[in-house]
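1. heads up, no residue letters with this:
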């Protein structure tokens, strides 16, 4: 019979607890979309914006706020597809494209995760043009199982 010392048992339990806590800490929250100051990590690539990422049921939601907490836009992405959500002051000014289409992608990068990039450009009308570019997905099997 295997004998485990009390020290090893406690050390093993603490290690397991620590690893489970780290895994939970890296998971994106599943609620808070649309809030000015959601309980989520700011992942913005630009100090003039706050960007929050949420995940639920295999869909990733990305919300862009200004530095005062005003919600400007949000998108949903899954399986290489991008949808503009009707959230935020500039929701009507969001454009989307894939890497195979040519669009104007001027502006400052506010978010990039390797497959999705969001740029923001202030317009003379006082609104902000958000441009979302996605690398898309060309493999149907991968598209149905991968979240961007």
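-> Alright, I've got the coordinates. Since the model is a prediction, treat every value here as computed from it, not as a measurement.

2. hey, let's count contacts and neighbours off CA atoms from now on
-> Will do.

3. And for stretch 23-33, what's in contact with it?
-> 38-40, 53-56, 61, 63 (C-alpha atoms under 8 Å, 6 or more residues apart in numbering).

4. What residues of stretch 127-136 count as buried?
-> 128-136 (16 or more other C-alpha atoms under 10 Å).

5. Kindly report the same for stretch 83-97.
-> Neighbour count says stretch 83-97 has 84-85, 87-88, 90-92, 94-97 buried, by 16+ other C-alpha under 10 Å.

6. List the residues that contact the residue sitting nearest the centre point of the chain.
-> For the chain, the residue nearest the mean C-alpha position is residue 53 (3.2 Å; C-alpha atoms, centre = their mean). Residues in contact with residue 53, defined by C-alpha under 8 Å, 6+ apart, are 28-29, 40-41, 43, 60-63.

7. ranking these by neighbours, who comes first?
-> Neighbour tally across those (other C-alpha atoms under 10 Å): the maximum, 26 neighbours, falls on residue 63.

8. Find the nearest non-adjacent residue to that residue, please.
-> Nearest non-adjacent residue to residue 63, counting by C-alpha to C-alpha, 6 or more residues apart in numbering: residue 74, 4.2 Å away.

9. Presented hereafter is structure B, for comparison with structure A:
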């Protein structure tokens, strides 16, 4: 009987350690809330390009995405929430950030190099294009999540022509 209870105690300890380990792993994947604007923030580099570092920070439901070059120079940053993109006043190339709302406003597009994707998470997509002047054009677009904006199946409501059941019907 003594062996059985010690076996249960050992099993309980193993389960408790496993739960603690798994909860620590889950916490490790949470983006930090501080470090925005730093050359080498204490955050995971999520860049899909070997030429840039991209860091994501989250605070109050808003995602802040920062692009650094390989030397750690902050090039640009944006805030994204509910498919709205705000260009942040950080980085040496902040004036060259274009979004789907202000596309075509950059004056550095002439003599632009090869565009490459630097970040993509399923709803936000960022590209970087170096120019001959050394500036970096950063383009940011968002696509609505299918769950947040289900497809419209009623052609009257989709086009804004809502039919009401008034007296003229």
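-> The structure has been received and is ready for your questions. Fair warning: this is a prediction, and the values are worked out from it, not measured in the lab.

10. which residue lines up with the residue nearest to the centre of structure 1 in structure 2?
-> Residue 53 of structure 1 maps onto residue 56 in structure 2, with residues paired by TM-score structural alignment.

11. How about residue 65 of structure 1?
-> In structure 2, residue 65 of structure 1 lands on residue 68 (TM-score structural alignment).

12. Number of residues surrounding its match?
-> Residue 68 of structure 2 has 24 neighbours, counted by other C-alpha under 10 Å.

13. following the helix or strand where it lies, which helix or strand comes up?
-> Assigned by DSSP states H and E, residue 68 of structure 2 belongs to strand 62-69. Sequence order places strand 74-81 as the next helix or strand after strand 62-69 of structure 2, per DSSP H and E.

14. Would you mind getting the average deviation of the next helix or strand after that following strand from structure 1?
-> As assigned by DSSP H and E, the chain's next helix or strand after strand 74-81 of structure 2 is strand 84-87. Once superposed with structure 1, the aligned residues differ from strand 84-87 of structure 2 by a mean of 0.9 Å; criterion: mean C-alpha distance after the TM-score superposition for structure 1.

15. now the buried residues of stretch 83-97 of structure 1 as JSON lines including distance to residue 49 of structure 1 and secondary structure?
-> Listed next are the buried residues of stretch 83-97 of structure 1 as JSON lines, based on distance: C-alpha to C-alpha, whole Å; DSSP: H, G, I helix; E, B strand; the rest coil:
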{"residue": "84", "distance to residue 49 of structure 1": "18", "secondary structure": "strand"}
{"residue": "85", "distance to residue 49 of structure 1": "18", "secondary structure": "coil"}
{"residue": "87", "distance to residue 49 of structure 1": "16", "secondary structure": "coil"}
{"residue": "88", "distance to residue 49 of structure 1": "14", "secondary structure": "coil"}
{"residue": "90", "distance to residue 49 of structure 1": "14", "secondary structure": "coil"}
{"residue": "91", "distance to residue 49 of structure 1": "16", "secondary structure": "helix"}
{"residue": "92", "distance to residue 49 of structure 1": "18", "secondary structure": "helix"}
{"residue": "94", "distance to residue 49 of structure 1": "16", "secondary structure": "strand"}
{"residue": "95", "distance to residue 49 of structure 1": "18", "secondary structure": "strand"}
{"residue": "96", "distance to residue 49 of structure 1": "19", "secondary structure": "strand"}
{"residue": "97", "distance to residue 49 of structure 1": "21", "secondary structure": "strand"}
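
16. As a markdown table, these with distance to residue 18 of structure 1 would be great.
-> Formatted as a markdown table, the buried residues of stretch 83-97 of structure 1 follow (distance: C-alpha to C-alpha, whole Å):
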| residue | distance to residue 18 of structure 1 |
| --- | --- |
| 84 | 37 |
| 85 | 36 |
| 87 | 37 |
| 88 | 38 |
| 90 | 41 |
| 91 | 40 |
| 92 | 44 |
| 94 | 41 |
| 95 | 42 |
| 96 | 40 |
| 97 | 41 |
